[in-house]
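Could you look at this predicted model? Sequence included:
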Amino acid sequence: MRRFAVALPVAFQKAAKQLIPAERYFDDPIATLAYGTDASFYRLLPKLVLRVESEAEVVTLLKLANQHKVAITFRAAGTSLSGQAVTDSVLLVLGENWQQREVRGLGEQIRLQPGVIGAAANSVLTKFQRKIGPDPASINSCKIGGIVANNASGMCCGTAHNSFNTLAAMRLVLFDGTVLDTEDSDSVASFRQSHASLLADLALLAEQTRQDEELCAKIRHKYRLKNTTGFSLNALTEFTDPIDILIHLMVGSEGCLGFISAVTYNTVPDYPHRASGLLVFPSVNECCQAVPVLKQLPVSAVELLDRRSLRSVEHKAGMPEWVKQVSEGACALLIESTAVSAKVLQQQLAELRAVVQGFTLEQQVDFSTDPKVYNQLWAIRKGTFPAVGAVRETGTTVIIEDVTFELSQLAAGVARLQQLFAKYRYDEAIIFGHALEGNLHFVFTQGFDDPAEVKRYASFMQEVTQLVAVEFGGSLKAEHGTGRNMAPFVELEWGQAAYQLMWRLKKLLDPEHILNPDVVLSNNPQLHLQNLKPLPATNPLVDKCIECGFCEPVCPSRNLTLTPRQRIVTQREISRLQATGEDAVRLKALNKAYQYAGNDTCAACGMCSTACPVGINTGDLTRQLRAENNRRWQGLATFLARHFAAVSAMARFGLNTGQHLAKMLPGWHRAMPTAMPTAIATATPNVKRAALHKKNPALKPVIYLASCSSRVMAPQANSQDSRSLMQVSTDLLAKAGYQLITAPGLAEQCCGMPFLSKGQLAAAELKQTALNQWLLQTSNWGQIPIYSDSSPCSLTLQGKLDPRLTIIDSVDFLYQQVLPKLSITPQSEPVALHISCSASQLGQAATLKQLTAACTGQVVIPEGISCCGFAGDKGFLLPELNASALSGLAAQVSKCSRGVSTSRTCEIGLSQHSGIEYQHLVYLLDKCAR
């Protein structure tokens, strides 16, 4: 095997710098650390990270790598669990320009670029009642490139619907930079001519494989099971055309045989009607004996959960009380059935119930079509993995292994795994999995900071691999890919003949061994015990992070600086270096870089917590760090909090003055040399002074809690509706019979968020205490309800005020109290809806959609924008964060007449970057409620 130089060749670096712009070329300590981490328990620091945005860049870089013998690793979302997406050489990370998708016919096929998130692919297929076959648990975060490269599957996918078996076509780039598109006849013809020798060698290998009866039998056996260990040798037995062989070898190749730049799937039905039930058996044996019976019935998923899995979630809110009482040896099956119609579903359920009556059960939740019931059941299943992660000891990692047994051996396999857990004292280990395929996941916690712990893990894995691969003839990796984790055991599972065949394929398609070396195939028997990721304690707010990367798609700074996962990774390394005292130079560099990349550009919006399996809000960490960094400003913050009305008045004066200057001297703000004047000036074309309007003594009283942003900033100068938010809210609610009261003293009130976001916790508490007292007095000690016009304020105040107070956010009040009393005339033009991060965390997404849909038949919700990145005043002070978060907005809303949201500051940035005006939802409702 070729050994690579410690340092990258200067000629390669120079050529890469000429090709990749500086903002996408990373070789600094913080970027290489951040990208050196994926969801696995391995870490390697790349020497160079390049964010690639086109196939042409990949082609050139592969040619350079081949020329200079530089190892290349490809990375999509980095949710890989087996160490496939880390390297100590050059890492090519997919940028944002790999999002193209094309639906064919009535959804029977879909062509996707590798940067498309799996859930986004399914979203465009929903109207056709179709979906892609693979359904990995990480589908909301992982990307098509990784799904195909790892041949990922999932709960309902089985083997029939994985990428290998639903692949229709592929566009790929080989090690030498050659592009092949199997949907382009010219490309295929050209490739057959230019790479005739390669295709002949593939055809010969396939023919030799088919003539080896023993090898063919092993391949057939292996792929009757779920199996992603090693390369896809079934490509050699199931296809004769070397082009077909080639593209199917790419499936599951983990970036070791080439780069996948587009894939076309044959989609599968996504039936709209579903029901789920839970069966609890008194023993593992009885549970597993039921699986082959269920496999013959109309079920789409059967998930096994052992007693420890149930115990890990039994204390969670909403869990049935009886979960705590099931016997020690119990084992459960969560079953789902789906159908094209309600009638067919009921027929299927009748068949299932008849069979279930023959089982001996401890407990049962009958099959239900009620979303509340079946969502709760699936919460049990989905909560098991994060539950182990949440209780692990700080400093340990969570390992999830992924094996397959023959169905006939499933009960024995579970029992033997449990014996190994006991032998090696993995007392917290749980087993769950996709029972229909004999695919089991087992999860346990493991520390790697003690040589004795590493030895325990090594011995345990040695026995696990022997048990699964040799004794039971199963698969060591069913759906998580081989990676570095199982590379040393590929020969153990497959035998020498198949293993050497894989090496021949590697040599044929990557002769210089530059593509992801040591992944899938390795000559290093200790590879799985090397480069183990440290997880030192850094802060209790984030210590439970398992670095899965699920948070990244919803982070507004993901394309500008760091993601929540990367912020935590960096803080952990900073804490480690501080504790050990090693490499003071690196520590200083990380601290310095983190100020902008980690602290300043964090929106602290909390969206990461909505996607995190263990509920971590990295924004809390950011606010705490800001509090530590900004202690010298505590006195000023307290002064501003005590004189808030004057501060607001100054802000209104500044914005009003800026507006007049903008009218007299267009573009004057662009000449301002300092950050703050430029920020104010940039805002002035979009905002003007908002005046408090007088209260109307009629109708049913409701206290109006107007946010400071809505009090300071009115609609943009050329707005479709120039009324203040206060005025339009009063007008609209009056139509429904409510009187909004703007009580004296409102100008002094604030929810505290402007201070919280900067880490000024004392000033924030001061404002919240004052607001609490003011609201009690103005609401007659809670007798009058309070209407909050801004989702960020409503979220900030959640759980912070006197329980006698009834604060209702505008979205909920409009939906529950106002809409039913209005006569709405919908408009014909499409409307763009921005569900702000605060509204999302308040659980208002569905409500917002319904309110907007009442006013238009065409609600457009832009994909990939969960937080606008304006983040209070960061849109003024760090406009690049807002611009990055909304970079894909304009193209998605170009046909919309207007946009709606529930936060005034969000609306400023949304209007600036969309080309249409965004206003609070009340403007649209008031327009349509004639």
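It's in. Residues are numbered from 1 along each chain as shown.

When you work out contacts or count neighbours from here on, use the C-alpha atoms and nothing else.
Noted.

Please enumerate the strands of the stretch 201-350 of the chain.
259-266, 268-269, 273-281, 301-306, 331-339 (DSSP state E, counting those that start in this stretch).

next up, a second structure to put side by side with the first:
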Amino acid sequence: MSLPAAFLAAVERLIPQERRFDDALSTLAFGTDASFYRLIPQLVIRVESEPEVVALLKLASAERVPVTFRAAGTSLSGQAISDSVLIVLGDNWNGREVRSQGLQVRLQPGVIGAQANAVLAPFQRKIGPDPASINACKIGGIVANNASGMCCGTAHNSYHTLAGIRLVLADGTVLDSEDPQSVAAFETSHAGLLEQLAELGRQTRANSALAAKIRHKYRLKNTTGLSLNALVDFDRPLDILNHLMVGSEGTLGFISAVTYDTVHDHPHKASALLVFPDVESCCRAVTVLKLQPVSAVELLDRRSLRSVENKPGMPEWVKSLSNGACALLIESRAASQSLLHEQLTQIMASVNEFPLEKQVDFSEDPAVYNLLWKIRKDTFPAVGAVRQTGTTVIIEDVTFPIEQLAEGVNRLLALFDKHHYDEAIIFGHALEGNLHFVFTQGFDDPLQVARYSAFMDDVAQLVAVEFGGSLKAEHGTGRNMAPFVELEWGADAYQLMWQLKRLLDPQGILNPDVVLSEDPDIHLKNLKPLPAADAIIDKCIECGFCEPVCPSKGLTLSPRQRIVMWRDIQAKKRAGEDTTALERDYQYQGIDTCAATGLCAQRCPVGINTGDLVRKLRARTATHQGSATWLAEHYATALKGTRLSLMAVNTVRKVFGAPLLAKTSAGLRKVSGNRLPQWTPAMPQAVKPISINPPVSDARPRVVYLAACVSRAMGPAAGDDEQMPLLDKTRALLEKGGFQVVFPDNLDNLCCGQPFASKGYAEQGEGKKQELINALLKASRGGLDPIYCDTSPCTLRLLQDGLDPRLKLFDPVKFIREQLLDRLDFQPQDKPVAVHVTCSTQHLGEAQGLIDIVRRCTSQVVIPEGIHCCGFAGDKGFTTPELNAYSLRDLKSAVQYCEEGISTSRTCEIGLSQHGGIDYHGLVYLVDRVTRAKH
């Protein structure tokens, strides 16, 4: 059913066009969340303020238009999709307020969970919920799903740590539980609603059987249905309402802010792995550990261990475990090391009587406990990585009473066998009896859908009826378990949930068919297709973990959305449909605005680099092979041309002034159809060709200096306080450190090949890379001398796909860290310095190294939050400047108190200087300024 004309007209007046989406590409891209369901919204609205939400809900209520709220879209049960109106959070929902030295924190719904913990970290506090998706999911989703995690249990979830909430009801009314005026106004305007809530509470508490059942259900981890515990835990109707919102999955209202009571984040921790010979002894040990000072106990069945045993870095002993083995990964945390050691002794003594097949003792060594947790965290991706193309990965989430955990595990294993889910694995948060089981499922065949249906019926009967457990422990009911809510809860509790829904959402406009549905087959409808599209991306499970680090998310598409759209285009092509319009839109939104820096791969559970797909697609339209070959063969000429162009532009600036040049440049860019680059005051001046002295024989150690193309062409901007080119500054610092600096022969003709590869000219890029490697071998005397590359992207390019093992290649961070720190005396300055960690520095594993070096140089280090990639991407800052501008839209406010910024890529520094309002330089400028040579 199409949306009412009156609603659409009112929305057009309320929301600017750039925040309304109804085109085929955008609606499909937003119609995807992390679940295995898909609905295509008719309209997507990006909201930036609470008044907009209020107005939209009033319009939706008046016109009876269903709406669904979306935070990060990492939910797994179909909570965040709609075939009507999808309301997504924009940038302006990121507010946070730390109170009482971190004892409380007030957060808006757009704050990512990990960001909340980052602002609490200085106080050694954190929010209670700790979902596995905490680096991507947002507070709005965490509260709305009552998400928990590995250490959270039931005591520290959103429900139990809620100190205050601000919400918008279906009729557009705002209630802030921490604002006495708001509360008083609401008590007047909604007295009838509050009295009905109070009466439902009284009736529930008076029904001893129902009240006992509710208390039992929430003794366990449980997110099935609405939070009925609010009716037995509280008698004040406002408290009931506030706690009903937790876990309501957007079906009762919109959460616009929440205040948490925080929990301790103890700094000292240790982990151990105990492997038991069978499930029974493993689960008996869990009941013992429940009474010990443990923060997490994760169960891993033999299938889950087998799924990761061949992954790189896994210990060999994993392969030799018996078929019945079952492991516990145990973590303990404490405020002091001595207390931690006491706890570890106590924990091990408690399980001393149990026979063990393998034991990895408690360790505080990060290398050891990170490896142990890698075993646990790699299990889910391991299943996803081996699944058949076209199938999806389903992760279910149940709770058994802990005293029946062993029987529950074995019964689940039997169901896997019965329904032929041979690849299924079990792992989970054993202390709470909370098990996740992961399996692969195809939905393109009615027989496969029938198999899934029969399996879920059996699971529901086993968990909810036979064991009295929870069908959804922490992933939310969604539409996945909505048909089974009554089976788990019984008729009385189920009808009570419907009473609450109709009381708070009388027209049923808030997220219909989620949590509660009158359709018994809703969990078998609107199943998401995952068609084959390209081997690079076919393993994508559309979880959205990649999205927070993508510079184009919100401007155009995120990596997840790029994959969704390319899958759809390929499926439509195979079906004989015309995809011309979609591909035209995809060219800009999917290909042209992708930075292709690969940060998404670092966050992806199965390691997908969406940039690899984009480069492959660019190669299809890379039709200037002859020009690319000529350029590769005459690179010194091209570099000279770049210098001449920069000199010419700088001459114009001197004659006509920067304002006129900027205005003229903008006009020319517009006339050229955005093909000409935009001049800005951050544009570099030309660098004079380097003067290279022949090596001399002396006692100093040699270093080969590989100056990147940009360093050889682009100097500081005219207005920069630092006017010495990076080449000269680097050479001076290396010589200060006692090195003799030598250069490769024919330097101006050398290039790592990145400019070619990023444009789709892989052959020319590889040729330039090999030419450079040969020159470096010669310059380093066969690898005898270290090689310093002054730009981190070029270093990464050379190291990717393997470098000649004879070469010892360093980016600026690694060389300074390993070769210069002991040769220099640091005299730190007392001025704040902003640090931008480039994508390549992150890939090289030198992010912390860069930050540590800057901390040696100054006591005030500023790392802007949320800027993972600057979006300059080599030359995108010139050709697609809107990507750079969007990525750095919050930079200026974050660095306004700094006098300079530091990075390790000359092109990134151009965009950072332009949008940050301060000069960004290479790391060597700062290090050189605050050091002197040791004698």
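Good, I have the coordinates. In this text, all values refer to a predicted model and were calculated from it rather than measured experimentally.

May I have the TM-score of the superposed chains?
The TM-score (TM-score structural alignment, normalised by the length of the first structure) is 0.98; 921 aligned residues with a C-alpha RMSD of 1.2 Å.

May I see the strands of the stretch 201-350 of the first structure organised as TSV, with distance to Val585 of the first structure added?
Formatted as TSV, the strands of the stretch 201-350 of the first structure follow (distance: least, C-alpha to C-alpha, whole Å):
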stretch	distance to Val585 of the first structure
strand 259-266	37
strand 268-269	54
strand 273-281	56
strand 301-306	49
strand 331-339	53
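
Would you reformat the ones you listed as a markdown table and include mean neighbour count and distance to Asp427 of the first structure?
Supplementary listing: those in a markdown table, determined by neighbours: other C-alpha atoms under 10 Å; distance: least, C-alpha to C-alpha, whole Å:
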| stretch | mean neighbour count | distance to Asp427 of the first structure |
| --- | --- | --- |
| strand 259-266 | 24 | 41 |
| strand 268-269 | 18 | 40 |
| strand 273-281 | 23 | 22 |
| strand 301-306 | 26 | 13 |
| strand 331-339 | 24 | 17 |
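
nearest to Lys663 of the first structure, of the ones you listed?
When the strands of the stretch 201-350 of the first structure are ranked by distance to Lys663 of the first structure, counting by C-alpha to C-alpha, first place goes to strand 259-266 at 49.1 Å.

whereabouts in the second structure does that closest one align?
When the second structure is aligned by TM-score structural alignment, the counterpart of strand 259-266 of the first structure is residues 254-261.

circling back: minimum distance to Pro511 of the first structure: which of the strands of the stretch 201-350 of the first structure has it?
strand 259-266 (15.1 Å).

Show me where the stretch 401-550 of the second structure has its strands.
Assigned by DSSP E, counting those that start in this stretch, the stretch 401-550 of the second structure shows strands spanning 425-429, 434-441.

The shortest one packs against which elements?
Looking back up the chat, that one is strand 425-429 of the second structure. strand 296-301, helix 302-308, strand 434-441 (3 or more C-alpha pairs under 8 Å, 6 or more residues apart in numbering; DSSP states H and E).

how about the first one, aligned to which bit of the first structure?
Think strand 296-301 of the second structure. Under the criterion TM-score structural alignment, strand 296-301 of the second structure matches residues 301-306.

The match of strand 259-266 of the first structure against the first structure, how far on average?
On superposition with the first structure, the mean distance recorded for stretch 254-261 of the second structure (mean C-alpha distance after the TM-score superposition for the first structure) is 0.2 Å.

residues in contact with that stretch?
Applying C-alpha atoms under 8 Å, 6 or more residues apart in numbering, the set of residues contacting stretch 254-261 of the second structure from outside is 50, 69, 103-109, 127, 140, 144, 158, 161-170, 245.

starting at the chain centroid, how far to it?
Centre-to-centre, stretch 254-261 of the second structure and its host chain are 21 Å apart (C-alpha atoms, centre = their mean, to the nearest Å).

Arrange the strands of the stretch 401-550 of the second structure in JSON lines, one row each, with mean neighbour count as further columns.
Conversion of these to JSON lines gives the following (neighbours: other C-alpha atoms under 10 Å):
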{"stretch": "strand 425-429", "mean neighbour count": "24"}
{"stretch": "strand 434-441", "mean neighbour count": "23"}
